[in-house]
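**Student:** Have a look; sequence and predicted model below, questions after that.
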Amino acid sequence: MTTPRGTQDAPLLIVRGEAELEVEPEIARISVTVSARGRDRRTTLDDLTRRNATTLDLIKAYPDAVEHLSTGAFSITPELTEHGRGERVRAYHGRVHLTAELTDFTLLGELTTRLADMELTRVDGPWWLLRPDSPVHRQARRQAVQDAVQRAHEYAHALDTTIAALIELADTGTERTRSTRMPFERGVRRASMANTDQAPEPLDLEPQKLRVTAEVSAQFTMAPPTLRN
C-alpha cells in the first residue's frame, strides 16, 4: 500500500483523535474454587461432588442476578508422602472451578459473602466489565473520530485554509480498563461462626467505574494555504 503524500496543491495533514469515557460497569465476574481433601480418593470425590452441587444450587438461587454460570477445570490430585520407600498416597486433593457473571450488583455482596462462608471454598473477584457489544465502545470511537476532525479543522484554520478531503482513517486501538480483584477465601469456618447458624453480614462491594479509551489516526488534504511571515 502506497503511503499518501501531500503536494503543493493538496498538502497532507495527519492528526490523531482521542476519546476517554468513564462509565459504570455492566457485569461483575467472580471465580469460585470448590475444594475437598481426604485420605480416600472416593471419599474426596464424593465430598467434592456434594460441595460443588451445593455451590451451584446457591448461585442458581439468584436467577435474576446471575446472567451466566459455567464450570471450568476439575481435578483430583494425589499427594505423595515425602519419606519412606515406594510411592504412597498421603491424601487426595480435589478442585472444581466455577465462573459466574452477575448484572444485579445489589445482590453481589450477599452472594459473594455466602459463597466465601462455605467450607473449603475460595472466591476471587469481582472483576468489573463491560459487555463486548456495549454501546459505550461505539460512543468512544465516535468521539475519537469527532476529535480528529476537530483537530484537523483547527490546524487548517491556523494556516488560514480549509480541509479538502479525508484520505485515510485508521483505528489505532480501543481499550477498557478493569478493576482490581478482591480475593476472599475460607478454608475452615471461624470458631465464632462454627457454633451458630447466623449468616455473615453481606460485603459492601461498590462497583468501580471503568475508563474506556479510543484512538484514531486520520489523514486529510487541505486547500493550499498562503503562508505569511
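**Tutor:** Ah, there it is. Residues are numbered from 1 along each chain as shown.

**Student:** okay, CA-based contacts and neighbour counts for the rest of this
**Tutor:** Noted.

**Student:** Next, the contact list for Ala148, please.
**Tutor:** Residues in contact with Ala148, defined by C-alpha atoms under 8 Å, 6 or more residues apart in numbering, are Val15, Arg16, Gly17, Glu18, Val216, Ser217, Ala218.

**Student:** Nearest residue to the middle of this structure?
**Tutor:** Leu129 (4.4 Å; C-alpha atoms, centre = their mean).

**Student:** That one and Glu101 touch, don't they?
**Tutor:** No: checked against C-alpha atoms under 8 Å, the pair Leu129 and Glu101 is beyond contact range at 9.6 Å.

**Student:** which residues do those two both contact?
**Tutor:** Ile27, Ala28, Arg29.

**Student:** Rebuild those as a markdown table, extending it with neighbour count, secondary structure and distance to Val89.
**Tutor:** Output for those, formatted as a markdown table (neighbours: other C-alpha atoms under 10 Å; DSSP: H, G, I helix; E, B strand; the rest coil; distance: C-alpha to C-alpha, whole Å):
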| residue | neighbour count | secondary structure | distance to Val89 |
| --- | --- | --- | --- |
| Ile27 | 21 | strand | 43 |
| Ala28 | 22 | strand | 40 |
| Arg29 | 20 | strand | 36 |
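
**Student:** Please compare the first structure with the one that follows:
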Amino acid sequence: MTSTPEEPQPAAPDEPPPTPTPYGTPDAPRIAVRGEAHLEVDPELARIGVTVNARGKDRRTALDDLTRRNTTVLDLIKTYGDAVERLETGAFSITPELTRHGRGERVHTYHGTVRLTAELTDFTALGELTTRLADLELTRVDGPWWALRPASQAHRRARQQAVREAVLRAREYAEALGTTLAALVELADIGAENAQPYPQPPARMRSVAFAAETADPVAPPLDLEPQRQHVYAQVNARFTMVPPRL
C-alpha cells in the first residue's frame, strides 16, 4: 500500500501592520511643538584676502617681480606664527596687455597676480598684520570676514537650547489642559542651524597700488571690532500626554 504525499499548504498571509496614528488617540493625545534658539556670540576666526600684483615689460620680468612680492607677503604672514591658523594660495595669473593703438597685436606690458587667503584666531594680531600687508607695494587687502568654527560649541548650545524650548512649550500646552506630558514620541532636527561662516563682505579695508611710496614709514595698526555671530537652531518635537479631563 502506497501513501500519497501531502500537498503543501499555502502560507498564511502576513497580518497587516497596525495603522499609525500620527495625531494621537483619546487615550494618548499628542502635542506637536517647535523649539527655537538664537544665540549671539563672538567670532572665533577672521579671514582676509590678499592680492599681490606685479607688472613688467616682458613676461619674465613680471614673473620675477611677482615671485619676489609673493615671497615677501608669505614671509610676513608666517611671522605671526600660531595666530595664523590657515594660509592658502588661491589663484595665480600672468596676463599680457596689448597696445591700444597701432596696427597689429603688440604686447605693451604683462600683469601678474597671486591671491592668498589667511585665517587668524588672534584678532589683535589681525589689525597689525592687515596694516603691514596694505603698506606693501602693489598689494591689496580685503576683509575681514568673521566666522565661527564648524565644530564651535555655540552650535551645540543652540541645539540644546532649542530642545529645552520645545519641552518647555509642550509642558505649557499640557498645563493649559490641566495635565502633564507622558512621553517623547519624536524629535526632529530640521536643519535650522544657520550660522553663516562668512557674512556679507564689508568694504575692503585698504588697497595700495602704484602709490605705496607715499605711505607713512610705519602705519598704525587698524583697530578692528569683531562682528558678533548669529547662531540659529530649530527642532520639531512630538509628545504624548496624559488624557486631560475636558
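**Tutor:** Noted; the coordinates are in hand. None of these values were measured; they are calculated from a predicted model.

**Student:** can you tell me which residue in the second structure aligns to the residue nearest to the centre of the first structure?
**Tutor:** Aligned counterpart of Leu129 of the first structure in the second structure: Ala147 (TM-score structural alignment).

**Student:** Ok, Ala19 of the first structure next?
**Tutor:** Checking TM-score structural alignment: Ala19 of the first structure goes with Ala37.

**Student:** ok, and what's touching stretch 19-31 of the first structure?
**Tutor:** Here stretch 19-31 of the first structure has contacts from 97-103, 105, 123-131, 136, 140-141, 143-144, 147, 207-215, using C-alpha under 8 Å, 6+ apart.

**Student:** In strands only, show me the residues you listed.
**Tutor:** Counting by DSSP state E, the contacts of stretch 19-31 of the first structure place 97-102, 123-129, 210-215 in strands.

**Student:** Now the buried members of these.
**Tutor:** Applying 16 or more other C-alpha atoms under 10 Å to these, the neighbour count classes 97-102, 123-129, 210-215 as buried.

**Student:** how about Val218 of the second structure, what's its partner in the first structure?
**Tutor:** In the first structure, Val218 of the second structure lands on Ala199 (TM-score structural alignment).

**Student:** so Thr131 of the second structure is in which element?
**Tutor:** Element membership of Thr131 of the second structure, judged by DSSP states H and E, is helix 123-134.

**Student:** That helix packs against which elements?
**Tutor:** Helices and strands touching helix 123-134 of the second structure, by 3 or more C-alpha pairs under 8 Å, 6 or more residues apart in numbering; DSSP states H and E, are strand 45-56, helix 59-78, strand 139-147, strand 206-208.

**Student:** switch the cut-off to 6 Å
**Tutor:** Helix 123-134 of the second structure is packed against no helix or strand, with contacts defined by 3 or more C-alpha pairs under 6 Å, 6 or more residues apart in numbering; DSSP states H and E.

**Student:** Other residues contacting it?
**Tutor:** Val141, Val208, Pro221, Leu222, Asp223 (C-alpha atoms under 6 Å, 6 or more residues apart in numbering).

**Student:** Which of those residues lies at the shortest distance from Leu76 of the second structure?
**Tutor:** For these, the residue nearest Leu76 of the second structure by C-alpha to C-alpha is Val141; the value is 13.7 Å.

**Student:** Please work out how many residues are found near the residue lying closest to the closest one once chain neighbours are set aside.
**Tutor:** Leaving aside its sequence neighbours, Val141 of the second structure sits nearest to Val50 (C-alpha to C-alpha, 6 or more residues apart in numbering; 4.7 Å). If you count neighbours by other C-alpha atoms under 10 Å, Val50 of the second structure ends up with 23.

**Student:** Trace Val50 of the second structure over to the first structure, please.
**Tutor:** Looks like Val50 of the second structure aligns to Val32 there (TM-score structural alignment).

**Student:** Show the contacting residues for its match.
**Tutor:** Val32 of the first structure neighbours (C-alpha under 6 Å, 6+ apart): His97, Leu98, Arg122, Val123.

**Student:** quick one on the thing from earlier: want to throw the contacts of Ala148 of the first structure into CSV with neighbour count, secondary structure and distance to Ala61 of the first structure?
**Tutor:** Formatted as CSV, those follow (neighbours: other C-alpha under 10 Å; three-state DSSP; distance: C-alpha to C-alpha, whole Å):
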residue, neighbour count, secondary structure, distance to Ala61 of the first structure
Val15, 17, strand, 53
Arg16, 19, strand, 49
Gly17, 24, strand, 47
Glu18, 20, strand, 44
Val216, 23, strand, 45
Ser217, 18, strand, 49
Ala218, 20, strand, 51
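
**Student:** can you name the two of the residues you listed that are farthest apart?
**Tutor:** Glu18 and Ala218 (11.1 Å).

**Student:** before we move on, the earlier item: format the contacts of helix 123-134 of the second structure as a markdown table; extra columns: distance to Leu98 of the second structure.
**Tutor:** Formatted as a markdown table, the contacts of helix 123-134 of the second structure follow (distance: C-alpha to C-alpha, whole Å):
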| residue | distance to Leu98 of the second structure |
| --- | --- |
| Val141 | 27 |
| Val208 | 24 |
| Pro221 | 39 |
| Leu222 | 39 |
| Asp223 | 42 |
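
**Student:** Which residue is the nearest non-sequential neighbour of Thr44 of the first structure?
**Tutor:** Per C-alpha to C-alpha, 6+ apart, closest to Thr44 of the first structure is Gly38, 5.1 Å.

**Student:** separation between the one you found and Ala164 of the first structure?
**Tutor:** 76 Å (C-alpha to C-alpha, to the nearest Å).

**Student:** can you check His137 of the first structure too?
**Tutor:** From His137 of the first structure across to Ala164 of the first structure, the span is 29 Å (C-alpha to C-alpha).
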